[in-house]
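[1] Generate coordinates for the sequence data below:
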Amino acid sequence: MYREGELASLASFSNTLKLLKKDAHFNQFCTQHRVPKGTTQEITDDMKHVYLLESGYLSYTYAGKVGGGYFFITFPGSFANLPISGNQVPMVGTLTALTDVVWWKIDVDFLRKMLFTEDPRNHIMLNFALQTRYYLYLIVKKYHLTSEERVYFSLLRCTESGIQVKDNQAELPLFLTYDLLAQFSETSKSYTSRVLAELRNKGILQSSKKPWVITDVNYLRNLVDVGDDLRPLV
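    Predicted coordinates for the structure are as follows:
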């Protein structure tokens, strides 16, 4: 069993690149790219490349038969996609650059070879599996919420990409807009705007200028009964 944060440290961005660079053919199979905001990349089950995010933020929107609106945000230093086995649960979807990003495009076969030889304890795979488990839990949680609760829940999830400026107070990421929040919440923009207006009237949300600020994070947590289910702000 790993201590809290230990696995993430072992599978960090710098350690992952250091591992890959041990091969003399690194530059042949791993290339760095600047990707403008708004760029999309389809993810399929037979992908020949994985994407390791160096800077910026991506959204991963699931596009399977179950339905749309299931998303998670990929943080700097994380893999956006990483096939753990050949017959894994399908995770087809779309990556969208929420900001200008820099990512590494890595050949799957090269990565597989390097992980077998240089990461025999599977720290990188285990860390990605743990992240995915967390994301899937959030998707299940969202499935049981009302429309109004989904807006609150999506706001809380966006705090994970924000900054904790004070105890129980968070700045939301600059990329967040009414349209994007409505998409994340699976609600219309007009409905989302009404819910946010109620939060502003109660002094819970400050959104007259960027960055938006949630003045009472615990208030939102109580509305959707998540307690400490969401991880701490990063």
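[2] all contacts plus neighbour counts: C-alpha atoms, from now on.
    Will do.
[3] which parts of the lengthiest helix in the chain are buried?
    As assigned by DSSP state H, the longest helix anywhere in the chain is helix 123-143. By 16 or more other Cα atoms under 10 Å, the buried positions in helix 123-143 come out as H123, I124, M125, N127, F128, Q131, Y135, L138, K141, K142.
[4] Out of the residues you listed, which two sit at the greatest distance?
    H123 and K142 (28.9 Å; Cα to Cα).
[5] which SS state does W104 fall under?
    With DSSP: H, G, I helix; E, B strand; the rest coil as the basis, W104 sits in strand.
[6] Helices of this structure, residue ranges please.
    Assigned by DSSP H, the chain shows helices spanning 6-10, 13-20, 26-29, 108-118, 123-143, 147-159, 178-185, 189-201, 217-224.
[7] mind checking how far F128 is from K189?
    For F128, the distance to K189 (Cα to Cα, to the nearest Å) stands at 33 Å.
[8] swap in R221?
    From R221 to K189 the distance is 22 Å (Cα to Cα).
[9] quick one: K105 and F29, what's the gap?
    8 Å.
[10] can you check F116 too?
    Distance from F116 to F29, by Cα to Cα: 16 Å.
[11] The two: which has the busier surroundings?
    Regarding F116 and F29, a neighbour count based on other Cα atoms under 10 Å identifies F29 as having more, with 17 against 11.
[12] Thought R112 was touching the more buried one, still the case?
    No - in this structure F29 lies outside contact range of R112 using Cα atoms under 8 Å: 11.7 Å.
[13] From what I see, I163 and I214 are in contact.
    No - using Cα under 8 Å, I163 is not in contact with I214; the gap is 10.4 Å.
[14] Counting neighbours, go ahead and name the busier of the two.
    Using other Cα under 10 Å, the more surrounded residue of I163 and I214 is I214, with 26 against 16.
[15] Let me know whether that one touches V165 as I believe.
    No - using Cα under 8 Å, I214 makes no contact with V165, being 9.9 Å away.
[16] what residues are shared contacts of these two?
    E171 (Cα atoms under 8 Å, 6 or more residues apart in numbering).
[17] Excluding sequence neighbours, find me the nearest residue to T40.
    Closest residue to T40 apart from its sequence neighbours, by Cα to Cα, 6 or more residues apart in numbering: T96 at 4.5 Å.
[18] err, V108, not the other one
    H49 (5.0 Å).
[19] Let's see this one next, to set against the first:
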Amino acid sequence: MLDYVLSLNEKGGPVVTILLVLSVAALAMALYKLWHFHRLGIGRHDAARDALTLWQTGGPSPAALAKIDGRPGPLPVALAHAMRGMLYHPEKGKLVREDIDAVAGREIAAARRGLRLIETVAQVAPLLGLFGTVIGMIDAFQALQAAGAMVDPSVLAGGIWVALLTTAVGLAIAIPCSLIATWFDARIEREIETIEEMATAILTGSLTATGGAAERRSERIAAG
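    Here you go, the predicted structure:
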């Protein structure tokens, strides 16, 4: 594998070298973000949902807050702010909402940090590949002109093949980087939707949730 990479680097020239360096940087960032998302609990909502259920069924209480207080990640941090605000400042719902938006925005920005590198590699790699192809084609046609009447078609074909190599390498790097960046963005968007849903339930849904539970209990009693 190493020999193959070195041969690509030798045939493609400095442009392929730059592309390979960018691919290593993007891969390292992708692995780091996987670890970062795991540490923040992106996509794992069990503790938050348990806390929300306790909040809605048992009423606002420090016990519900304790289930998520101190946990890392955009959802637990935002939800803890919502519960803390409604516990200690229930009359200031609008200000609590503004505080939640600010906190959630800050946490989401921290979760996104580093993804710009992967997105940039996905955008730049095809352009660099095309740039290398253009340079290679210029060299090939210069060699064709210098040969004059003694043109060897195989030499020209070989020069064009090497020139197109940079475009292939650029696309081979850009496509997975684009897919990886899209996957990370989709997980963050889902996290934002979950924060909005649960924060709204904390601020405005407790009464309706409690009322629904009371209705269900009344129906069970009447049926019994």
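[20] Quick check: TM-score for this pair?
    The TM-score (TM-score structural alignment, normalised by the length of the second structure) is 0.23; 90 aligned residues with a Cα RMSD of 6.0 Å.
[21] if we can go back for a sec, export the helices of the first structure to JSON lines and tack on distance to L58 of the first structure?
    Listed next are the helices of the first structure as JSON lines, based on distance: least, Cα to Cα, whole Å:
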{"stretch": "helix 6-10", "distance to L58 of the first structure": "19"}
{"stretch": "helix 13-20", "distance to L58 of the first structure": "16"}
{"stretch": "helix 26-29", "distance to L58 of the first structure": "22"}
{"stretch": "helix 108-118", "distance to L58 of the first structure": "20"}
{"stretch": "helix 123-143", "distance to L58 of the first structure": "14"}
{"stretch": "helix 147-159", "distance to L58 of the first structure": "12"}
{"stretch": "helix 178-185", "distance to L58 of the first structure": "12"}
{"stretch": "helix 189-201", "distance to L58 of the first structure": "21"}
{"stretch": "helix 217-224", "distance to L58 of the first structure": "23"}
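[22] just the ones you listed: most buried one?
    Burial of the helices of the first structure is given as mean neighbour count (mean count of other Cα atoms under 10 Å); helix 147-159 ranks first at a mean of 21.
[23] Tell me which stretches of the second structure form helices.
    Using DSSP H, the helices found in the second structure span residues 2-12, 14-40, 46-58, 62-66, 74-88, 93-112, 115-147, 153-200, 206-223.
[24] what's the shortest one packed up against?
    This means helix 62-66 of the second structure. Helices and strands touching helix 62-66 of the second structure, by 3 or more Cα pairs under 8 Å, 6 or more residues apart in numbering; DSSP states H and E, are helix 46-58, helix 74-88.
[25] so which of those is the most packed in?
    Burial of those is given as mean neighbour count (mean count of other Cα under 10 Å); helix 74-88 ranks first at a mean of 22.
[26] helices and strands around that helix, which ones?
    Using 3+ Cα pairs under 8 Å, 6+ apart as the contact test, the elements touching helix 74-88 of the second structure are helix 46-58, helix 62-66, helix 93-112, helix 153-200.
[27] distance between it and the chain's centre?
    24 Å (Cα atoms, centre = their mean, to the nearest Å).
[28] Check the gap between the residue most central in space within the second structure and V5 of the second structure for me.
    Most central in the second structure under Cα atoms, centre = their mean is F184, positioned 2.3 Å from the mean C-alpha point. Going from F184 of the second structure to V5 of the second structure by Cα to Cα gives 28 Å.
[29] what's V151 of the first structure in contact with, if anything?
    Residues near V151 of the first structure by Cα under 8 Å, 6+ apart: L181, A182, F184, S185, T187, T192, V195.
[30] Could you measure from the third one over to L126 of the first structure?
    It stands for F184 of the first structure. F184 of the first structure is 27 Å from L126 of the first structure, by Cα to Cα.
[31] just to revisit the earlier point, so what's the residue nearest to V108 of the first structure up against?
    So H49 of the first structure contacts K105, I106, D107, V108 (Cα under 8 Å, 6+ apart).
[32] Give me the nearest residue to A170 of the first structure, chain neighbours excluded.
    A170 of the first structure sits nearest to Q164 (Cα to Cα, 6+ apart), 4.4 Å away.
[33] whoops, E118 of the first structure was the one
    Per Cα to Cα, 6+ apart, closest to E118 of the first structure is L19, 6.5 Å.
[34] picking up where we left off before, mind putting the helices and strands packed on helix 74-88 of the second structure into TSV with distance to L31 of the second structure?
    Shown next, in TSV, are these (distance: least, Cα to Cα, whole Å):
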stretch	distance to L31 of the second structure
helix 46-58	24
helix 62-66	32
helix 93-112	14
helix 153-200	10
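[35] Of all those, which one is nearest G136 of the second structure?
    helix 153-200 (4.3 Å).
[36] now that closest one against helix 74-88, angle please.
    20 degrees (axes from the mean of the first three to the mean of the last three Cα atoms, to 10 degrees).
[37] Contacts only, for A125 of the second structure.
    L19, L22, G170, L171, I173, A174.
[38] contacting residues for the closest residue in space to the last one that isn't next to it in sequence?
    Nearest residue to A174 of the second structure in three dimensions, chain neighbours excluded: A122, at 4.1 Å (Cα to Cα, 6+ apart). Neighbour list for A122 of the second structure: I173, A174, I175, P176, C177, S178 [criterion: Cα under 8 Å, 6+ apart].
[39] how does it look with 6 Å?
    A174, C177, S178 (Cα atoms under 6 Å, 6 or more residues apart in numbering).
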